[in-house]
Structure formats: structure tokens, C-alpha cells
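Q: model this:
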Amino acid sequence: MNQQQYHPWLFRIALATAIATLPLMIMGGHVTTKGYGMAVDGWPGSDGQNMFTYPVFGLPTDKFFEHVHRLLGTLVGFLSIVLVIVAFKVDSQKWIRKVAIAVLVCVIIQGILGGTRVTENSVGLAMAHGLFAACVFTLMSFLTMANGKRWIEISNDPPELPTGYGRRLAIAVPLIVLFQYFLGGFLSHFKIGLHPHMSFAVIVLIFVIIEFRYARKSGIKWLKRPAMGMLHICIFQILLGIGAWLTRFGLPAAGIVGEPGSLQQSLFRTVHLMTGILLLMTATLYSIRVFRLHQLNKRNASEQSLSASDSLPNTEGNA
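A: Below you'll find the model as predicted:
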């Protein structure tokens, strides 16, 4: 069997690409929160100028954030190209190369979505741009995990999953979190769906708690750690949502006055958005780990069965 090898530079480039995407999404979240998406006219140029020679400093606040968002997108695109080159240079695993190509293709699509959102002045495309960003970041994070030392160690010596460990739950939780993120996108872009978004957060928390209990009972650290992280992120996300709601609408009975558009509200909304992306990423990577262990356990069981059958004596007599 052609076992996967650890390639430090491939891991570093994958990690750098994912990390570089974080400030890009933070900037994009702030652009969405403050409504700066149409501040810079045109695409791929900026206000009729070359995007790379367009001045950064001295711009009005809205143009500054939107322009820096575009520049950070270019940086991520460059790193994605380097990622594909390094993957083909050092790794013989076809699936790793395919995932690297998928990252690059998704980054290109994301850039086109962002540019078309500007040229068409479409709120719907802005929402799609934000949703797809979370999915692309999750794919980058998966590629980083799949090139890490721990992934390879687990592949060579996988712990045994309990019988019937919840694969259906592992499928359900990321989908539920994605739907909640979708509801949040409707709220951010179209200003509708506040109560469904708030109510569904409780459902997300319940499923995350159930998944955490499964992981803890399994006794497998490779599952327990991301499950614990997922639970903490989910609780923090709900608290941020409450903060965003209070800074927007206030709570007169408690003497809290809402300040729509204030710095406090912008910070709560932006961090709330970013934490939602991290929750989706963590839930997805946890589920991938579950299915990876199922696959490895099945492979080992098959190999053991084959070895046992090969070791049986030949019961047929010689003619």
C-alpha cells in the first residue's frame, strides 16, 4: 500500500493559505456589517484604476476596507497557486493533488462571485459570496489537517471506534450548522429571519452537545479535542449573538440602550460572523475524522480477515 508521507512544506503552505484567509474573511465580514460592499466602483479595476496601483492610504473608510479586502483576496489567490504547485511537486497522492486543485478553483470562483456582486450590485450574490467563503475556508482547513503529522500517524495506527459510532450524526451536525449560517446570511444581507436564526441556534447547541457526549464516550483524543472545541465555539457564538442583539435592539427593562451602527455592534456582528465560520469548519473536520476512522477500521478488519484466511492450513489432499 502506498502510505501517505509527511511533507513539511506542503503542510506549511496549506496552513499559510488557510491563515491568510482569516483576515480576508474578517475584512469581508466588516464590509458586510457596515455595508461597504459597493464603496469601490468596478471590478477587476478599482474606481477605473489598476487594482494594484490604486492608493491604499488616504482613502475614505468605506473604500479603504473594501479595497484592502480585494487585495487580501489576491494574496489568497496567489497562495492557492503556490499550494497546487507544491502539491504536484512533492506529493504523489492523487487525492491530495485533487483537493489542492479544488481549493484553487474555489478561490477563483469566490473571486468571480465577489467581482460580479460589485458589477451587478446584487445583494443575493453578496450573500452567496459570504456563504461560499465559509465553505472554501473549511476545504482549506481540511487540506491542512490531511497533510499534518497527526493525520498520517492516525492513518498508520488508527484507534478503534466503538461499534455503531454515530456516522449519521456526523453528517447531520455540519449540515445543521451550515443551515444556521445560511439563516444568519439572510439576516445580515436582507434584514429578515431574526427569530428563526435565534431559535435554530438552540437546535445547533443541542446537536453539538450530543456529538460532544459521543466523542467523550469514545475515549479517542483525536475526536474528543475537536468536539470540545466545537462545544466551546458554539456557546461563545450564542453569547456573541446575544451581544449583537442587545447592541442592536437594547433591553430597556435592564437599562440597555441599542445603538445600531455603533462600533460595539459592528464588532459583535463581525466576530459573530467569524465564529460561525469557525464552528462550521470545526464541525466538518470532526465529521471527516469520524469517517476517516471508520474507513481505517474497516480496512484493518479486512486485512486481518485476509491474513487469517491466508494462515489456514490447506485441507485439500494431494492427488
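Q: CA atoms for contacts and neighbours, from now on please.
A: Will do.
Q: how about the nearest residue to M228 once chain neighbours are set aside, what does it touch?
A: In space, and not counting its chain neighbours, M228 is closest to F212: 6.4 Å by CA to CA, 6 or more residues apart in numbering. Contact analysis of F212 by CA atoms under 8 Å, 6 or more residues apart in numbering lists 224, 227-228, 231.
Q: another one to check against the first:
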Amino acid sequence: MALADWSIPVQPHDHRARARWWFAVLTAFFTLALISWGGFVTTIDAGMAVPDWPSSFGSYDPFKTGFHDPTDPSAQWWDRTPILAEHGHRLLGALVGLLTIGLALWIWRSDPRRWMRRLGFAALGLVIFQGILGGLRVTENSLALAAVHGATAQLFFSLIVAIALFTSPAWLEARAVPADGPPLDRLRRLSLWTIAALYGQIILGVLLRHPGQGIAIHFAVVHIAGAFVVTGLVLAVFIHVQKHFEANRLLNRAAWAMLWIVALQFALGLSAYLVLLYETPAALRSTLQVVLRTAHVATGALLMGSTVVLTLLALRRRAEAPAAAVAPELAAFSQTNR
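A: Reported below is the predicted structural model:
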């Protein structure tokens, strides 16, 4: 399986295209922050700290007496950590939603690739769905929906990372497209298997963090075993890239990123598990446990993002003249948006 070249003719110093890419990167950054904050909410069991939705204790509800801005300092909602965690997560989610709206509209107005415009609106649809999931998790007080919400967040982050890659100057200018051949075919298979194993590992982690009654031992055992599988696959991808594609700067950077992130992730996961076992009899979680478990969630998202980047780079198909291939579509788009 291979994907089309998908590059478009751009000028080397096209500031509008570069600005759109930076906006996509900014959206990805805040999405990662949102996932990290969500991990913090789950770690301290603050998912139901604010029991009403879409308002938070009546804030930003124009139909209620005493309407006030949710960022109003007089409310002092940040004085209580669980409320700070849950309400802050909602505010950050609203920001990511607004950024996604802006990104989808920007792509629709400025990108000549029809599939890319559809991808932007797919991201918009997914972030709306994710927001509704988060709301239903509260109104239904459902741990099952909380788990689905956590797993879907990783899919949304992967989609935003893909959009950032597709809008990057390196992609648009068709830099370092790998040459077809058996080594590339093997890399494609390896990277796809790595994504599948990694997302399975993420789902196991979500189930491990949302059992409702302490740690589910069977999920913990499978999750630990899965860590070795994912690490092995990342190592296989890295070695294959170094052996056959060391001169390809983009693939090489993505492979190194995967290697360093999976090493950090393995260390964080092991540390979090050991600390959790040591502190299980304690009534309250320590700051160290909260930091380690939250960092583990954030690093998992980074590993997923770097793996998505490498996989898309590997799946990209070399084209003789990528600019000519999209010239008719670009001309039609220019005529429509004059």
C-alpha cells in the first residue's frame, strides 16, 4: 500500500503556507496539552469534580441567574485542585475546539487539495464528537465513556499531527521522498504494525486507568507485556531506517524521535508502576505518582504522533512531476477563490 505524492506547487518563501503550517503545529501543541491535562484529571480522579455540563456550576450559562465568565477571578475555582483540573480541562478543550475550527476553515479557504479540505473538516467533526463524549461522560457518570473519550483523544491528536505534516514546507515541496523498492515495502509494513500495536497499548493503558476500583491486574500484565512488544517494533523500525534510509533526513529524524520517546516512555511507565505499588496502601497519591502517570500519558501521545509521521513519510509514493499532477486542481481552486 502506498499513498499518492500529494505535494502541491508552492513558492520556497510562501509565507501564507508557512503560517498555515505553524497554526497546525500550534493546534497540535494545545491538543497535546489537553491530553496531558486529561491525564492529570484521570490520575487524581477529578472527572466528576464538576457535575454539570456544558456549564460548570452554572458558569457561562445565559439562562441561569448569576451568569458569569468561567475565567472570572471572583469565582476562585482554581483554589480547589479537583475543580481546577476538571474545569481547566474544559476550558482547554474549548480552546482546542476553536483552533480546530480555525484550522479547518483556513485549509478550506487556502488549500487546493480537495482531500486535504475534507481532512480538515474530518478533524472538526472528530473534535465535536470528542467534546460530546466528554460531556456525556459527566452527565451519565460513565467510566466506560471516559475510557472511550481517552482513546479517541489519541486518534484526534494523530489526525492533527498528520494535518501538520501535510501542511509543512517539507511535504509541500516534496523533500526527501523515499525511493520505492523492497526496503521501503518492509518499512511500510513495520511502521503500520507499530501503529497498530501502539494504539492497542494505548487502549490497554486507558482501560488500566479507568477500572473504577484500583488497578485491574490482568490489564496491568498485558499492558506491561505490550510495552516490550511496542519497544521491539520501534527498535526494528529504527534499525531498518538506519540501514536503508539513513540519507533520508525526514525518515531519519522521525526514527530517532521514536527511539528516544519510546525509551522515555518505558522508563516513565516502569517508574509509575513501581511508585504506585509502593504507595498503594496510602490514602492519597503523592505528587511524584501524579507527575509520573500524567507524563506517561503525554509521552504516549508524543510516541503515537512521531510514529504517525514516520508511517506517512514511508507510505508516500514517489512521483515524477508532483507539481504537474495537481496543476489542474490548483488552477480550478485559484479561479474559485479569486
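Q: before we move on, back to that, could you redo the contacts of F212 of the first structure as CSV and give each row neighbour count?
A: CSV is the format used below for the contacts of F212 of the first structure (neighbours: other CA atoms under 10 Å):
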residue, neighbour count
K224, 20
A227, 26
M228, 19
L231, 22
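Q: of the residues you listed, which belong to strands?
A: Of the positions in the contacts of F212 of the first structure, not one sits in strands, assigned by DSSP state E.
Q: sorry, back to before: tell me the spacing between the residue nearest to M228 of the first structure and A170 of the first structure.
A: 11 Å (CA to CA, to the nearest Å).
Q: what's the answer for A87 of the first structure, then?
A: 29 Å.
Q: between these two, tell me which one has more neighbours.
A: The residue with more neighbours, out of A87 of the first structure and A170, is A87; 25 against 21, by other CA atoms under 10 Å.
Q: the second structure: matching residues for the helix or strand where the more buried one lies?
A: If you go by DSSP states H and E, A87 of the first structure is part of helix 61-90. Using TM-score structural alignment, the residues of the second structure aligned to helix 61-90 of the first structure are 81-110.
Q: so which bits of that stretch are buried?
A: Buried residues in stretch 81-110 of the second structure, counted by 16 or more other CA atoms under 10 Å: 82-90, 92-97, 99-108.
Q: try stretch 16-26 of the second structure
A: Residues 17, 20-21, 23-26 are the ones in stretch 16-26 of the second structure that count as buried (16+ other CA under 10 Å).
Q: also stretch 117-126 of the second structure?
A: Residues of stretch 117-126 of the second structure classed as buried by neighbour count (16+ other CA under 10 Å): 117, 119-121, 123-124, 126.
Q: around Q335 of the second structure, how many other residues sit close by?
A: With other CA under 10 Å as criterion, Q335 of the second structure counts 9.
Q: if we can go back for a sec, between the contacts of F212 of the first structure, which sits nearest G184 of the first structure?
A: Ranked by distance to G184 of the first structure (CA to CA), the contacts of F212 of the first structure are led by L231 at 19.0 Å.
Q: any idea how far that closest one is from D310 of the first structure?
A: Taken as CA to CA, the span from L231 of the first structure to D310 of the first structure is 46 Å.
Q: out of the contacts of F212 of the first structure, who's nearest A301 of the first structure?
A: Taking CA to CA as the measure, A301 of the first structure sits nearest to K224 out of these, at 23.5 Å.
Q: between the buried residues of stretch 117-126 of the second structure, which is closest to W37 of the second structure?
A: Proximity of these to W37 of the second structure (CA to CA) peaks at L126, which lies at 18.8 Å.
Q: that closest one -> the first structure?
A: So L126 of the second structure corresponds to C106, using TM-score structural alignment.
Q: do you know how far that match is from M140 of the first structure?
A: Taking CA to CA, one finds C106 of the first structure at 10 Å from M140 of the first structure.
Q: before we move on, the earlier item: any chance of the buried residues of stretch 16-26 of the second structure in JSON lines, with distance to D185 of the second structure and secondary structure too?
A: What follows is the buried residues of stretch 16-26 of the second structure, written out as JSON lines (distance: CA to CA, whole Å; DSSP: H, G, I helix; E, B strand; the rest coil):
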{"residue": "A17", "distance to D185 of the second structure": "31", "secondary structure": "helix"}
{"residue": "R20", "distance to D185 of the second structure": "32", "secondary structure": "helix"}
{"residue": "W21", "distance to D185 of the second structure": "29", "secondary structure": "helix"}
{"residue": "F23", "distance to D185 of the second structure": "33", "secondary structure": "helix"}
{"residue": "A24", "distance to D185 of the second structure": "29", "secondary structure": "helix"}
{"residue": "V25", "distance to D185 of the second structure": "29", "secondary structure": "helix"}
{"residue": "L26", "distance to D185 of the second structure": "33", "secondary structure": "helix"}
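Q: which one of those residues is nearest V41 of the second structure?
A: V41 of the second structure lies nearest to L26 out of those, by CA to CA, at 22.5 Å.
Q: what does that closest one align to in the first structure?
A: Counting by TM-score structural alignment, L26 of the second structure lines up with A16 in the first structure.
Q: which residues does the residue lying closest to that match once chain neighbours are set aside contact?
A: Closest residue to A16 of the first structure apart from its sequence neighbours, by CA to CA, 6+ apart: L79 at 7.7 Å. By CA under 8 Å, 6+ apart, the residues touching L79 of the first structure are 13, 16-17.
Q: so the nearest residue to L139 of the first structure once chain neighbours are set aside is in which element?
A: Spatial nearest neighbour of L139 of the first structure, chain neighbours left out: V103 (6.8 Å); criterion: CA to CA, 6+ apart. Per DSSP H and E, V103 of the first structure falls inside helix 94-120.
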